[in-house]
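[1] got a predicted structure here, sequence first:
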Amino acid sequence: MVIENNALKILNKMTAIEPEIQEMVRESSLNAELAQLIYTARKQAGLTQAKLADRIGTKQSVIARLEDADYEGHSLSMLQKIARALNQRLEVKLVGNSDRLQ
């Protein structure tokens, strides 16, 4: 989408000289991506937040928090529980930061 592309260009230009802001944007993007992955996987499994919570032994409010793009407390153990409850497996990769300023 053109508007989204333009917004990303503006954001990139604004943060190009501020490494701290770049890092904050990266972290926020990762949190939003994790939240979306959890939400999408849960919906594809046909589960409500309450049903997923029951499967992993927690409360619906915890699932709601995990699906919030602003949430910063994702843990590997919780993500693993969610993956197992959804009959999936969790993959974690470390990749190089070719776009990161040295």
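    On my side now, so go ahead.
[2] every contact and neighbour count from this point should use C-alpha atoms.
    Noted.
[3] the chain: strands as residue ranges?
    For the chain, strands defined by DSSP state E do not occur.
[4] since we're on Lys93, how many residues are nearby?
    5 (other Cα atoms under 10 Å).
[5] same check, this time on the one 4 residues further on
    Using other Cα under 10 Å, Asn97 is surrounded by 8 other residues.
[6] kindly provide the distance from Ala50 to Ala64.
    Ala50 sits 9 Å away from Ala64, going by Cα to Cα, to the nearest Å.
[7] pasting the second one now:
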Amino acid sequence: MPSRTKSKGLQSLVGEFIGTAPERVASFEKACDELEIGVKLNRMRTEAGLSTRALAQKVGTQASVISRIEQADYEGHSLSILRRVAAALGQRVEIRFHPIGERPAKP
């Protein structure tokens, strides 16, 4: 069962619906990673008090691009656009690699 689930109820649901099949676990982990990127970008943008249009102007792109990269099911995150968005928000991108199925501790 993927280790990113914290509550016992959620662990039970994930165990029942995802199980331990490697391809299902990998798919679940990928979906969680994509969701995490979108949530973090949305949170940083809203904490900065910026609309998608205002951030897009700072980045030099369209508001639809910002909206798309904040969506949980978006798979087209490029390092280039993530760096541009991060810079516009006064942040930097940091990439780490961890073994599959192992989630890093939250800072």
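    Alright, I've got the coordinates. What you see is a predicted model, and the numbers here were worked out from it, not measured in a lab.
[8] what's the TM-score for these two chains?
    These two chains, once laid on top of each other, score a TM-score of 0.84 by TM-score structural alignment, normalised by the length of the first structure; 96 aligned residues with a Cα RMSD of 1.6 Å.
[9] which bit of the second structure covers the longest helix belonging to the first structure?
    Longest helix of the first structure, by residue count under DSSP state H: helix 19-44. Aligned by TM-score structural alignment, helix 19-44 of the first structure falls on residues 22-47 of the second structure.
[10] and that stretch, how far from the first structure on average?
    Compared with the first structure after fitting, stretch 22-47 of the second structure has a mean deviation of 0.4 Å; criterion: mean Cα distance after the TM-score superposition for the first structure.
[11] just how off-centre is that stretch within its chain?
    3 Å (Cα atoms, centre = their mean, to the nearest Å).
[12] before we move on, what about stretch 6-13 of the first structure?
    The mean C-alpha position of stretch 6-13 of the first structure is separated from the chain mean by 21 Å, Cα atoms, centre = their mean.
[13] before we move on, what about stretch 10-23 of the second structure?
    20 Å.
[14] quick one: terminal-to-terminal distance for it?
    Terminal residues of stretch 10-23 of the second structure are spaced 20 Å apart (Cα to Cα).
[15] buried stuff in the match of helix 19-44 of the first structure?
    For stretch 22-47 of the second structure, a neighbour-count test (16 or more other Cα atoms under 10 Å) marks 25-26, 28-29, 34-35, 37-39, 41-42, 44-45 as buried.
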